[in-house]
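Chemist: Give me coordinates for this.
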Amino acid sequence: MKHSGSCHCGKVAIEVEGQIDSVLSCNCSMCQRKGALLWFVPRERLQVIRGEGELATYTFNRHVIRHHFCPTCGIHPFGEGTGPDGAAMAAINARCLEGVELDTLPIHHYDGRSL
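Modeler: Presented below is the predicted three-dimensional model:
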């Protein structure tokens, strides 16, 4: 299934291929503040349709996740990093996807604050 999404102003638009079975809620200092519900996919399943050159990027702590956001509206549609297996992955903010019923998805809580 293909999912479309964007930042709030629409300057950054994405498409992601896959089935959303669950999302992750992380309590690290970044995720806690932005309230993202994350869906992890292999990076090749994410396509930036519009605005890739417009994205701003923020890293912190160990600087292993690149948190991408729109510099106009400030919304974080996705981040990029490396999964435990060493493969490139994308962390999609499910709140930025169109037509996803978040209330129907299981939420796994992750203690990122402890890292």
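
Chemist: use CA for all of it now, contacts and neighbours both
Modeler: Fine.

Chemist: Helices of this protein, start to end?
Modeler: Taking DSSP state H, the helices of the chain run over residues 29-34.

Chemist: burial of Asp103, as a residue count?
Modeler: The local packing of Asp103 (other Cα atoms under 10 Å) involves 7 other residues.

Chemist: List the contacts of the residue nearest to Gly83 when sequence neighbours are not counted.
Modeler: Closest residue to Gly83 apart from its sequence neighbours, by Cα to Cα, 6 or more residues apart in numbering: Met89 at 5.8 Å. Residues near Met89 by Cα atoms under 8 Å, 6 or more residues apart in numbering: Phe40, Val41, Pro42, Arg43, Glu44, Glu80, Gly81, Thr82, Gly83.

Chemist: and for comparison, fold this next one:
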Amino acid sequence: MREKEYLGSCHCGNVQFKIVTDAPELTTCDCSICVKKNAVMVKVHESNFQLIKGKDSLTEYQFHTKTARHFFCKVCGIYPFHRKRVSPDFFGINIFCLEGFSTEGIPVRATIGAGMP
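Modeler: This is a model prediction of the structure:
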């Protein structure tokens, strides 16, 4: 897949962002928060992520080591993205928040978050 630009947003539209990715794989995670939010994510380097609108509409949640930074819209509660724990210069983007993103032909890798020290 070639690199492509995608626009993303929360449900109410207060948080809007743009990413560029070639989406080599999608991931799921078995940590306690990812299981509950049931997200499928694409990993994007911070240089390929731009928050367009809604910084003030975001709220942040951290737990355990307080390294990963999970962001949610304060208005509608949707999780659009998070800064990753193992690679904090990358974002995990909720693919269901992306406009026109197709999962067809993209492998999904299950990551192990619950067993991380």
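
Chemist: Tell me how they score on TM after superposing.
Modeler: Overlay of the two chains. TM-score (TM-score structural alignment, normalised by the length of the first structure): 0.90; 113 aligned residues with a Cα RMSD of 1.5 Å.

Chemist: Give me the distance between the residue nearest to Gly83 of the first structure and Glu101 of the first structure.
Modeler: Look at Met89 of the first structure and Glu101 of the first structure: by Cα to Cα, to the nearest Å, they are 23 Å apart.

Chemist: got a list of what the residue lying farthest from the centre of the first structure touches?
Modeler: Distance from the C-alpha centroid of the first structure, by Cα atoms, centre = their mean, peaks at Ser114 (20.3 Å). Going by Cα under 8 Å, 6+ apart, Ser114 of the first structure touches Cys28.

Chemist: now swap in Glu54 of the first structure and tell me
Modeler: Each residue near Glu54 of the first structure by Cα under 8 Å, 6+ apart is listed here: Lys11, Val12, Cys70, Pro71.

Chemist: Quick one: these as TSV, columns for neighbour count too.
Modeler: Shown next, in TSV, are the contacts of Glu54 of the first structure (neighbours: other Cα atoms under 10 Å):
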residue	neighbour count
Lys11	17
Val12	25
Cys70	22
Pro71	15
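
Chemist: ok, and these in the second structure?
Modeler: Retained in the second structure by both residues aligned by TM-score structural alignment, their matches' Cα atoms under 8 Å are the following of the contacts of Glu54 of the first structure: Lys11, Val12, Cys70, Pro71.

Chemist: ok, the residue nearest in space to the middle of the second structure to Leu7 of the second structure distance?
Modeler: Central residue of the second structure (Cα atoms, centre = their mean): Ile93, 2.1 Å from the mean position. Separation of Ile93 of the second structure from Leu7 of the second structure (Cα to Cα) stands at 11 Å.
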